[in-house]
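J.: Okay, here's the prediction I keep looking at, along with the sequence it came from:
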Amino acid sequence: MWRSCRPEHVTASALVVDGAGQNTLLTLHKTVGRWLQLGGHCEPGDTTLGGAALREATEESGLTGLTIGREPLQLSRHLLLGGGCAGAYHLDVQFLVTATEGTEYVVSEESHDLKWFPLDELPADTDPSVQELAARAREQLSRA
């Protein structure tokens, strides 16, 4: 389950939304060069995939007090195009995570930038998988 360059390995990510469920915090990822949800590889200390997603979201944003949904929002399989594992696949377990109002984010070393965007108005260069994830989040939030 941990980071590897095998043909497929598990990752965990978090689509972080504000308390109102109207906006999402995306990262302009340094390696990929596109707006993505927060997330990454599972580490040996992670005991659950949800815990890994929360850890990654906190590390990449500096946000504290995040609340994660009880179940994954979506599963995604995507090909890695850059870096040392090009040609491998991520099996990404994606969670909906809510941020505490009033907390400030901090851009990490993994990002060019972080920014809040309306869930229904993501930037044109947002990865299509994130567009799909945001649509799922809007659907789930509308039922809450």
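T.: Done, it's in.
J.: going forward, measure contacts and count neighbours with C-alpha atoms only.
T.: Will do.
J.: And the strands in this protein?
T.: 8-17, 23-29, 35-36, 38-41, 67-68, 74-79, 89-98, 111-118 (DSSP state E).
J.: Tabulate these (a markdown table), appending mean neighbour count and distance to Arg143.
T.: Formatted as a markdown table, the strands of the chain follow (neighbours: other CA atoms under 10 Å; distance: least, CA to CA, whole Å):
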| stretch | mean neighbour count | distance to Arg143 |
| --- | --- | --- |
| strand 8-17 | 25 | 15 |
| strand 23-29 | 23 | 17 |
| strand 35-36 | 25 | 24 |
| strand 38-41 | 24 | 24 |
| strand 67-68 | 17 | 17 |
| strand 74-79 | 14 | 16 |
| strand 89-98 | 23 | 14 |
| strand 111-118 | 17 | 18 |
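J.: try this one side by side with the last:
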Amino acid sequence: MPHHDLTESAHAQLAEWQPPDDRQERLRVQYLAHLESHGRAALSKGGPPEHLTASCVVLSEDLAETLLCFHRKGKFWVQFGGHLEESDASLADGARREAREESQVAALELLGDVPFDLDRHALSGGWTCAEHLDVGFVAVLPRAAAFAVTDESEALAWWPVSAIPEDSADGLADRVARARRHAALLLEGRASHEQASR
């Protein structure tokens, strides 16, 4: 079960996060209430049927493509992500670990530790969980980076952001679009900062 520090870190991050719209604000309030009701169990696969997870949308450097995995159990294309673990110090750490494990890209880094969205979705058809309260982060990876399939997926592939596969997880196209907008703002901010510091 995730340790106490992760519970505090997750609560603090969600409390401080500035949602981009009213829908995301409603989810933020729901996530905080869930954490306050269940404590550390809210972050554990062994806790209540609904729990927080962390995921990572991986984009190419030009933000035109996204690296997805075809989930072995779910039978759909989806971003990297999953349950939090004892070793995770934060939601961002959990997202980074999952992305590295599922892509086998050890050097993968998040584009900042601020979430780009929240996505609450029900699960059905043989899952032990009833609902995931997912927190999404974004990473940028060179298109030529070597990746590998793991036992959790049947395939990994780059897909155009504008042409997410039809057999993908519900809402994935919208999440990838949000991740792309978030990444573009972060990269623009970095470029402006670097130019100003010259």
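T.: Thanks, I have the structure now. The structure presented is a predicted model; accordingly, all values stated were derived computationally and were not measured.
J.: about what we covered before: export the strands of the first structure as a markdown table, with columns for distance to Ala135 of the first structure.
T.: Converted to a markdown table, those look like this (distance: least, CA to CA, whole Å):
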| stretch | distance to Ala135 of the first structure |
| --- | --- |
| strand 8-17 | 11 |
| strand 23-29 | 12 |
| strand 35-36 | 14 |
| strand 38-41 | 16 |
| strand 67-68 | 18 |
| strand 74-79 | 11 |
| strand 89-98 | 12 |
| strand 111-118 | 12 |
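J.: how about those strands, which one is nearest Pro128 of the first structure?
T.: strand 35-36 (9.4 Å; CA to CA).
J.: counterpart of Ala53 of the first structure in the second structure?
T.: Here Ala53 of the first structure is matched to Ala95 in the second structure, going by TM-score structural alignment.
J.: So what does Gly71 of the first structure match up with in the second structure?
T.: For residue 71 of the first structure the amino acid is Glu, not Gly. Going residue by residue (TM-score structural alignment), Glu71 of the first structure aligns to Val114.
J.: wait, what's in contact with Thr68 of the second structure?
T.: Heads up, residue 68 of the second structure is Leu, not Thr. Val57, Val58, Trp77, Val78, Gln79, Phe80, Leu156, Ala157, Trp158, Trp159 (CA atoms under 8 Å, 6 or more residues apart in numbering).
J.: do you know how far the last one is from Glu36 of the second structure?
T.: Counting by CA to CA, to the nearest Å, the gap between Trp159 of the second structure and Glu36 of the second structure amounts to 38 Å.
J.: isn't Glu8 of the first structure right up against Ala88?
T.: Yes - counting by CA atoms under 8 Å, Glu8 of the first structure does reach Ala88; the two are 5.7 Å apart.
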